[in-house]
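*Asks:* Predicted structure and sequence below. I'll ask about it afterward.
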Amino acid sequence: MPAPDAPAPGSAPGSGAAATGPVPGPSGGRPRWAVGALGGAGDDGTEGRGRGEREGALAVGADGDPPGPGGGIAALSLPYQIVAAVSLAVVGMFACVHLAMAFLHVAPSNTLTKQHGEAVDDWVFPEFEQNWKLFAPNPLQQNIAVHARAEVVGDDGRRRTTGWFDLSGDDGEAIRGNPLPSHVNQNELRRGWDFFVNSHTNDNRPNGLRGQLSERYIRRIAMLRLEGHQLGGRIERIQLRSVTRGVEAPVWSDEKTDTRPYYRVLPWWTVTAADLPGGVSGGRTEADK
């Protein structure tokens, strides 16, 4: 009768039933556990070992301990875990506040917007402005351009009036073909003009407390834009107008659209030092002298 530890008669090393037991660890350390598998046809048991690995053979680390936890925050030390958790909490709170502010901005008038409307507007404008005029019920069907001209006094004391400068056209040229256009070119003049129109009557009289504020705002925008033009003298007065044209209907539509220009001309405004901080050098505005 063969010894219990001896292989079965006729069996080759690496074939037959392999025992499951501890495997001595490196350098005399704690043993590693391994699960054997049935050997294959090869004398060295290569095929059997491959099948055993595929069937779930388990081998722990060289030190005999089970594998540690995976990556992520759990793999960080305690101080870094705290920093990561606080950062995630701050980002989550900011996202919740932003979503709430954007919702209140586009929502119908309610108790919260009546009490905290100014705070909501301060958060949203100008970077996060929400404008639904692109969609129903009233999509934009007009092109509105803002023009400006100036009354200039030359070095010889003679007074002359410039032609109309297309301020909206200048913004369009700066935007067209630019993959990252400036927010100033896209919205400053447009929003400033909307602000003025909504706070004035059709005869250009203020209809509320914000009328004078909107007037000062649009005057400063016009002066900043005129600064880029060599006018050959000191600006003493400016005048603005808007040109409104209907968007032409597509060729496949039978709709008749009035595309004639309609003008809204504002009165002449005398330029003061308040219209541009520090005045404008270079023979444009020098009201502080």
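*Replies:* Good, I have the coordinates.

*Asks:* contacts, neighbours, all on C-alpha from now
*Replies:* OK.

*Asks:* what helices or strands is the longest helix seen in the chain leaning on?
*Replies:* Using DSSP state H, we find that the single longest helix of the chain is helix 78-106. Counting by 3 or more C-alpha pairs under 8 Å, 6 or more residues apart in numbering; DSSP states H and E, the packing neighbours recorded for helix 78-106 are helix 111-124.

*Asks:* how about the strands in the chain?
*Replies:* Assigned by DSSP state E, the chain shows strands spanning 21-23, 32-34, 142-153, 159-161, 165-166, 234-246, 262-265, 269-270.

*Asks:* Out of these, flag the one nearest residue 184.
*Replies:* With C-alpha to C-alpha as the measure, strand 142-153 is the member of the strands of the chain nearest residue 184 (14.8 Å).

*Asks:* Report the buried residues of that closest one.
*Replies:* When burial is assessed from 16 or more other C-alpha atoms under 10 Å, strand 142-153 yields the following buried residues: 144-153.

*Asks:* what's the offset of it from the middle of its chain?
*Replies:* 32 Å (C-alpha atoms, centre = their mean, to the nearest Å).

*Asks:* how much does that strand deviate in direction from strand 234-246?
*Replies:* If you take axes from the mean of the first three to the mean of the last three C-alpha atoms, to 10 degrees, strand 142-153 sits at 160 degrees to strand 234-246.

*Asks:* Can you tell me which helices and strands strand 142-153 packs against?
*Replies:* On a contact count with 3+ C-alpha pairs under 8 Å, 6+ apart, strand 142-153 meets strand 159-161, strand 165-166, helix 167-175, strand 234-246.

*Asks:* what about the first one, distance to the chain center?
*Replies:* I take that to be strand 159-161. 45 Å.

*Asks:* ok, residues contacting that strand?
*Replies:* The contact list for strand 159-161 (C-alpha atoms under 8 Å, 6 or more residues apart in numbering) reads 149-154.

*Asks:* and here's the other structure:
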Amino acid sequence: MSQPSQKANSSRTGSRIAAVGAVCVLSLHFGLTFLHVAPANPLSQQLALATGLWMSPLFDQNWELFAPDPVSRDTGLLVRGTAGGDELGGFVDLSTAMLERKLHNLVPDNLHYTVSSATHNLLSARQDLIRNEAVLAEFPNAADSGLFLSEDLLDAGPEPLRTAYKRTVDAVVQLAIKGVRDETGVTPDAVQVRIVTHEFPRWSKRDDAGVGEVFYSDTPWLTATGEELPL
């Protein structure tokens, strides 16, 4: 009777360990989720990198089902590249192709979300930096900075925000390299990223489909490591 008893004890021990592990993972998840959705505070800013890595892209929050918020803008990602100093054609539209692929595929993949999330994350990471108190104290006109922030401005911000911004730049650069390579068959040694933002008016003014404003935000030419290409 000792063997069955030992097996039962081992089974109970394994169940307890699994239960404790599950509680720990769930506690971590709910804690990071709370920090992610809570208003900005010193702790959430300090842990911004960790919460960003945990939440995106699998656990991003979207409350439109419960609090409908009409779409006010649409963004698209365009890229172009150079190889050996020669431009490899014009801008390649990555967003439209991925959206069409998603809409017309009975079993769509996540490529559209990869492109749209990279664009959104870059804009969000930039926004976090130019609104940061430490950055504004040294650069009062940080909001006038372009899509690609200077090293001086980055150095004024907290390390987690700098790291998050550079990570988003790297992600977009890698998407750009792949997009240009797929389009031209040539791997570029430098790429330029353009984010097209179409801002829509309020619903009461949307009778005319042509109403709205379109803005273009370009990075300088960037190397594969996300560094600005010297002119």
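*Replies:* Nice, thanks for sending it over. The structure presented is a predicted model; accordingly, all values stated were derived computationally and were not measured.

*Asks:* What does the TM-score come to for these two?
*Replies:* Between these two chains, after superposing, the TM-score reads 0.62 (TM-score structural alignment, normalised by the length of the second structure); 193 aligned residues with a C-alpha RMSD of 3.9 Å.

*Asks:* mean per-residue distance, the longest helix of the first structure to the second structure?
*Replies:* Mean deviation of helix 78-106 of the first structure relative to the second structure after superposition (mean C-alpha distance after the TM-score superposition for the first structure): 2.0 Å.

*Asks:* so how far is that helix from its chain's centroid?
*Replies:* 16 Å.

*Asks:* Next: stretch 125-138 of the second structure.
*Replies:* 18 Å.

*Asks:* repeat for stretch 68-85 of the second structure
*Replies:* With C-alpha atoms, centre = their mean as the basis, stretch 68-85 of the second structure stands 12 Å off its chain's centre.

*Asks:* Next: stretch 151-169 of the second structure.
*Replies:* The answer for stretch 151-169 of the second structure is 14 Å, by C-alpha atoms, centre = their mean.

*Asks:* Then stretch 200-217 of the first structure?
*Replies:* Chain-centre distance of stretch 200-217 of the first structure: 32 Å, with C-alpha atoms, centre = their mean.

*Asks:* mind listing what's buried in it?
*Replies:* Across stretch 200-217 of the first structure, burial judged by 16+ other C-alpha under 10 Å covers 200, 204, 206, 211, 214-215, 217.

*Asks:* what's the first-to-last distance across that stretch?
*Replies:* Using C-alpha to C-alpha, to the nearest Å, the gap from the first to the last residue of stretch 200-217 of the first structure comes to 13 Å.

*Asks:* before we move on, what about stretch 127-137 of the second structure?
*Replies:* Termini of stretch 127-137 of the second structure sit 15 Å apart (C-alpha to C-alpha).

*Asks:* now stretch 96-116 of the second structure
*Replies:* Stretch 96-116 of the second structure: ends 10 Å apart by C-alpha to C-alpha.

*Asks:* right, and the strands of the first structure - which one's nearest residue 76 of the first structure?
*Replies:* Nearest of those to residue 76 of the first structure, taken as C-alpha to C-alpha: strand 32-34 at 27.7 Å.

*Asks:* which helices and strands does that closest one pack with?
*Replies:* Applying 3+ C-alpha pairs under 8 Å, 6+ apart, one finds that strand 32-34 of the first structure contacts strand 21-23.

*Asks:* Please work out which residues of the second structure line up with the strand it packs on.
*Replies:* Aligned using TM-score structural alignment, strand 21-23 of the first structure spans no residues in the second structure.

*Asks:* Show me which residues of that strand are buried.
*Replies:* Going by neighbour count (16+ other C-alpha under 10 Å), nothing in strand 21-23 of the first structure comes out as buried.

*Asks:* what does stretch 177-194 of the second structure give?
*Replies:* Buried residues in stretch 177-194 of the second structure, defined by neighbour count with 16+ other C-alpha under 10 Å: 177-181, 187-194.

*Asks:* Of all the helices and strands packed on strand 142-153 of the first structure, which one comes closest to residue 22 of the first structure?
*Replies:* helix 167-175 (73.9 Å).

*Asks:* Nearest to residue 95 of the first structure, out of the strands of the first structure?
*Replies:* The nearest among these, by C-alpha to C-alpha, is strand 142-153 at 35.3 Å.

*Asks:* Any chance of the helices and strands packed on strand 142-153 of the first structure in TSV with distance to residue 113 of the first structure as columns?
*Replies:* As requested, those are exported to TSV (distance: least, C-alpha to C-alpha, whole Å):
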stretch	distance to residue 113 of the first structure
strand 159-161	46
strand 165-166	37
helix 167-175	32
strand 234-246	32
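
*Asks:* Ok, which of the ones you listed comes nearest residue 50 of the first structure?
*Replies:* Nearest to residue 50 of the first structure, of all these, is helix 167-175, at 64.7 Å by C-alpha to C-alpha.

*Asks:* and that closest one, how far from the second structure on average?
*Replies:* Taken over the aligned residues, the distance from helix 167-175 of the first structure to the second structure averages 2.1 Å (mean C-alpha distance after the TM-score superposition for the first structure).

*Asks:* So what touches that helix?
*Replies:* Counting by C-alpha under 8 Å, 6+ apart, 145-148, 181-182, 185-186, 189-190, 222, 225 sit against helix 167-175 of the first structure.

*Asks:* Pick out the most distant pair among those residues.
*Replies:* The distance between the two most remote of the contacts of helix 167-175 of the first structure (C-alpha to C-alpha) is 22.8 Å, for 148 and 181.

*Asks:* follow-up on the earlier one: among the contacts of strand 159-161 of the first structure, pick out the one closest to residue 90 of the first structure, please.
*Replies:* residue 149 (49.6 Å).

*Asks:* Fine by me, we can end here.
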